[in-house]
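[1] kindly return the folded structure for what I paste below:
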Amino acid sequence: METGTKGKRKITSAEAVRILQKSGMEIDEKKAEEVLDLMYFLAKLIVNQNFKT
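    Presented below is the predicted three-dimensional model:
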């Protein structure tokens, strides 16, 4: 899933892996990238639906 926000991201896939490992989840960087893609897509969708007219 491509959201078009890769240049604006503040969390890298490596950082996401580290954060998730602290919570007990084992995930590789490719899956972390997919999770980040989904999270950024959902965040953008929610903002567009709720704050833009």
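
[2] every contact and neighbour count from this point should use C-alpha atoms.
    OK.

[3] all helices for the chain, in order.
    Secondary structure of the chain by DSSP state H: the helices cover 13-22, 29-51.

[4] now for the longest one, which elements pack on it?
    Looking back up the chat, that one is helix 29-51. Other elements packing on helix 29-51 under the criterion 3 or more Cα pairs under 8 Å, 6 or more residues apart in numbering; DSSP states H and E are helix 13-22.

[5] could you also give me the structure for this second sequence? I'd like to compare it with the first:
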Amino acid sequence: MLLNARIEKVSFYQKFGFESYGHPYDKNGHTYLKMIRHDSRCAMCDSRY
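    Coordinates of the predicted model:
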């Protein structure tokens, strides 16, 4: 699962298993950071791939 989180919300999403990756970027006057959470439906997380 991917999401774009405002930089001030990163710690909130980390509580739910999200990890940040990449570099922060600015959009609409806010700083965002890409975050990912690995789950059973995530093809990137499946060891068969």
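
[6] TM value for the aligned chains?
    Put the two chains on top of each other and the TM-score (TM-score structural alignment, normalised by the length of structure 2) is 0.31; 30 aligned residues with a Cα RMSD of 2.6 Å.

[7] dump the helices of structure 1 into CSV; add mean neighbour count as well.
    Output for the helices of structure 1, formatted as CSV (neighbours: other Cα atoms under 10 Å):
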stretch, mean neighbour count
helix 13-22, 15
helix 29-51, 14
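
[8] quick one: contacts for Val10 of structure 2?
    Val10 of structure 2 is in contact with 20, 33, counting by Cα atoms under 8 Å, 6 or more residues apart in numbering.

[9] quick check: the gap between it and Leu2 of structure 2.
    13 Å (Cα to Cα, to the nearest Å).

[10] His30 of structure 2 too?
    For His30 of structure 2, the distance to Leu2 of structure 2 - Cα to Cα - is 18 Å.

[11] how close does Leu38 of structure 1 sit to Lys44 of structure 1?
    Taking Cα to Cα, one finds Leu38 of structure 1 at 10 Å from Lys44 of structure 1.

[12] with Phe51 of structure 1 instead?
    Distance from Phe51 of structure 1 to Lys44 of structure 1, by Cα to Cα: 10 Å.

[13] cool, and Ala32 of structure 1?
    Going from Ala32 of structure 1 to Lys44 of structure 1 by Cα to Cα gives 18 Å.
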